[in-house]
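K.L.:
Quick check, what structure comes out for this input:
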Amino acid sequence: MSPAARIAVTGLGVLCSVGDGVTEFTESLRTGRSGLSAPGPGPAPGPAFTAPLRDFALDRSLDALRQLPAPLRDLALRTARRSPLPVQAAVTVALQAWQQAGLHEVAPPGDRTGVVVAGSNLTERYTEDSRARATPNPAYLPARYALHHQDTDHVATLSRVLGITGEGFTVGGASASGNVGLVSGARMLAVGVADVCLVVGALSDLSELQIRGFLTLGAMAVADAGNGGPGEHPAAPFDTRHRGFHPGQGAACLVLETEESARRRGAAVLGRLAGHAIALDGNHLADPSADGEARAMRAALAAAGLAPRDIAYVSAHGTGSPLGDATETTALRDLFGEAADGPWVNATKGLTGHCLAAAGVVEAVAVMLQIREGFVHPSPGLDKPADPGCRFSGPVAARTDIAFALSNGFGFGGINTSVALAHPDT
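P.N.:
A predicted model of the protein is given here:
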């Protein structure tokens, strides 16, 4: 990639159980504040712990963006106030990132701006709820159901609110969707079809059927498997008590921009997307492959022109699945060696829960904040690592300079991804 096409990060947005905006999210990362809690008894064994959004309101979140012009804020509210929760969350994080990037003041033409929404099957909860409303009487079906039940409603709404008239689409890669979105956005810029691209990790608002499916598969930690009882604390990813993932609600956005465009606009560069890779396993099931994960990390390093020794920190995929955690630590040790010689490792899902389609973008925001602030967030609940061969973060934040980091995302069906993120001064 030519220097003119180097990919800068100029804006960040995040909405999850431990933060509405980067300021609150940064403090939660620094202190290791977890959004996980036991959801309480239900009609059937359910998730052991969840990390839902708490008290989210679109108007309140938009009011917090005080630099946004009032017409833009009002347009966003009018457009999305009756949209499903995932679309409202997407608008919120996109506007947070839009404001930080200064795009409300100086932006390229609309046809030089693109948007990628990471995630698929995002509206099953909305569909399930709409079916329940419409079954007694079809007249109760929402008038815009045919629009809202499609994942592309995210793209269309963001296009309307932000005046984006360049390329836009959704991408899916199961739990690797966020990283697939970042790769797709970077490629959009690299081939020259846009100067700025918003990559939005879409909130997964799980339906009861989706929750039951994850529990049946054994991927989600169930409350009757020694988790979620009174007084219990959730096990962190990579701890010997792990029993599966804890679902979290979250959305996030990165503004990716060519460095040439950032210079023209006078935008502050927060960091860089230095390299990326996607590697498939040739597998349609849920079991991961250490070889595939290591191949993705090596390819991301090669794309960035980096060696393993250059990486100071790895944001692990780390879902809390015993098999998944063991596979990833095997891949990490294969690439980086044993703990004393390797980079710091943590898993943001231990704080936010598993944000599923949005996880890769939420975690990329977390990595960028830790690079900028010079720390690695704690791993509460990682009391006894199942594999001591990695340099896991401890109960408090570790101060460290991070020039380069990797952020991993691995999805069902053997979809392995890794992105290399860099300090702006590299």
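K.L.:
Only C-alpha atoms from now on, for both contacts and neighbour counts.
P.N.:
Will do.
K.L.:
what separates residue 305 from residue 45, distance-wise?
P.N.:
Using CA to CA, to the nearest Å, residue 305 is found at 48 Å from residue 45.
K.L.:
ok, how many other residues are close to the residue lying closest to residue 131 once chain neighbours are set aside?
P.N.:
If the residues on either side of it in the chain are set aside, residue 131 comes closest to residue 141, at 7.6 Å by CA to CA, 6 or more residues apart in numbering. Residue 141: 16 surrounding residues under other CA atoms under 10 Å.
K.L.:
I'd like the structure of this one too, to check against the first:
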Amino acid sequence: MQRVVITGIGAISALGTGADANFSAAFAARSAVGPVTLHAGSHRIEGCAAQIGFALPDLIRKADMPLFDRVAVLAWCAASEALQQAGLDHDAAAQQASGVFWGTGMGGAQTIDNAYIDLFIDHKTRVRPMSIVASMNSASAAHIALRAGFGGTVNTYSSACVSSAQAIGEAFRHIRHGYAERVLAGGSEALLTVGVWRAWEGLRVLGVTDATHPERTCKPFSLDRSGLVLGEAGAAVMLESLDSAQRRGATILAELTGYGASNDATHMTKPDPAGQARAMRMALREAGLAPGQIDYINAHGAGTLAGDLAETHSIREVFGDHASALMVSSTKAVHGHTLGAAGALEFVLTVQALRQQAVPPTAFLALPDPACDLDYVALQGRTQQSLRAVMSNSFAFGGSNAALIAIPFI
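P.N.:
Here you go, the predicted model:
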């Protein structure tokens, strides 16, 4: 069994460009949620989301842009940062023996929406020539592999909100069992379109916009929470075997030691604490850790009534008496629910919490739900902590659950 370490991280979300910018904003409880307006012909939507409102890094030639849906652009923004930090953007031999495991819930949603607008609103007889290439779920992983020169295994995971956590976990196993020395893993999502928004509205799980403070619309674990807020993002981690990292002289950021994956097998949309607990226990077992050795959990915490309560119960089931001593927080309050990218973005933030020994807060938790009775690090982050091991949880429609554990590299 190979030890698996992290040698690079990257992130882009409505919080900003770069992993450091994202952590700084999350720690400061600086919300990126706000009013958005979406158009499609005569259709107009006004709502609240965590939309990236700034110019994206100029990393792709204009001539290549027709091949890229926005989800793939976000993917490459995050991946290129992780690659550069890992020092793999100029190592030809290592590149050929490296792979890409990427997650996305809906792939090229904007390309698909544009095709429907062309056909059914503008009454065109054809769609844009590169629509298939841009919209396929595997496009992001393919673009990363092509641009990074990675000739190893390239896999795409699409399991709703656990997609990128699953991609990271399966990449961890791929390296741990000796199938590869290096895998760039993560996920991206860009689904702020009229069609996707209307579909989420139909489920009645979107939060009601806070009329006074729209930036506070997402309130995980709060008594007045009303639902999730959609966001867009890309996030990546460069995973390597310890032997590979040491041989290259790479800087090791942390060690990934545990991954658990389960399915509720009970309901398509209603979360089951027992299924969530199985994933967390599997991650603990693989990491060789007792529940009492976890000091912080980055919760799935989407801000839904049922989801936040179920996660509270599952954490209590797994951690027992230690649950009351655990620090738990949800950063979705400030960057929204980025769906297929959520697991990767939140794992990147969790790794940074471990490295800085600082825990980001659950923003806007001024009125805690008495039924969500854990230490949810309300309102303000905490510095100078003694974090020995940290966990990141991701849960999804369809019943999929994933948990990842990281420790400082020693």
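K.L.:
thinking again about what came up before, contacts only, for the residue nearest to residue 131 of the first structure.
P.N.:
Residue 141 of the first structure makes contact with 130-131, 133-134, according to CA atoms under 8 Å, 6 or more residues apart in numbering.
K.L.:
mind redoing it with 7 Å?
P.N.:
Residue 141 of the first structure makes contacts with 130, 133-134, as judged by CA atoms under 7 Å, 6 or more residues apart in numbering.
K.L.:
Trace it over to the second structure, please.
P.N.:
Correspondence of residue 141 of the first structure to the second structure, assessed by TM-score structural alignment: residue 127.
K.L.:
repeat for residue 242 of the first structure
P.N.:
Taking TM-score structural alignment, the alignment pairs residue 242 of the first structure with residue 225 from the second structure.
K.L.:
ok, the nearest residue to its match once chain neighbours are set aside - contacts?
P.N.:
Computed as CA to CA, 6+ apart, the closest residue to residue 225 of the second structure that is not its neighbour in sequence is residue 219, at 5.0 Å. Taking CA under 7 Å, 6+ apart, we find residue 219 of the second structure in contact with 225, 303, 333, 364-365.
K.L.:
what's the counterpart of residue 235 of the second structure in the first structure?
P.N.:
Using TM-score structural alignment, residue 235 of the second structure sits opposite residue 252 in the first structure.
K.L.:
how many neighbours does its match have?
P.N.:
That count, for residue 252 of the first structure with other CA under 10 Å as the rule, works out to 37.
K.L.:
The match of residue 242 of the first structure contacts residue 303, correct?
P.N.:
Yes: counting by CA atoms under 7 Å, residue 225 of the second structure touches residue 303, with 5.9 Å between them.
K.L.:
which residue numbers in the first structure go with the helix or strand harbouring residue 22 of the second structure?
P.N.:
Here residue 22 of the second structure, judged by DSSP states H and E, is contained in helix 19-27. Aligned using TM-score structural alignment, helix 19-27 of the second structure spans residues 22-30 in the first structure.
K.L.:
after superposition, how close is the matching stretch to the second structure?
P.N.:
Superposing on the second structure and averaging over aligned pairs (mean CA distance after the TM-score superposition for the first structure), stretch 22-30 of the first structure comes out at 1.8 Å.
K.L.:
buried set for that stretch?
P.N.:
22, 25-26, 28-30 (16 or more other CA atoms under 10 Å).
K.L.:
from the residues you listed, which is closest to residue 189 of the first structure?
P.N.:
Residue 189 of the first structure lies nearest to residue 22 out of the buried residues of stretch 22-30 of the first structure, by CA to CA, at 24.5 Å.
K.L.:
before we move on, the earlier item: and the residue nearest to residue 225 of the second structure, that's in a helix?
P.N.:
No: checked against DSSP: H, G, I helix; E, B strand; the rest coil, residue 219 of the second structure lies outside a helix; its state is coil.
K.L.:
ok, the residue nearest to residue 107 of the first structure when sequence neighbours are not counted - how many residues close by?
P.N.:
Of all residues not flanking residue 107 of the first structure in the chain, residue 265 sits nearest, at 7.3 Å (CA to CA, 6+ apart). When counting by other CA under 10 Å, one arrives at 16 neighbours for residue 265 of the first structure.
K.L.:
how close does residue 265 of the first structure get to residue 197 of the first structure?
P.N.:
Distance of residue 265 of the first structure to residue 197 of the first structure, given as CA to CA: 15 Å.
K.L.:
do residue 189 of the first structure as well
P.N.:
For residue 189 of the first structure, the distance to residue 197 of the first structure equals 7 Å [CA to CA].
K.L.:
again with residue 8 of the first structure
P.N.:
For residue 8 of the first structure, the distance to residue 197 of the first structure equals 10 Å [CA to CA].
K.L.:
Between those two, which contacts overlap?
P.N.:
Common neighbours of residue 8 of the first structure and residue 197 (CA under 7 Å, 6+ apart) are 256-257.
K.L.:
Since that was my last question, I'll sign off now.
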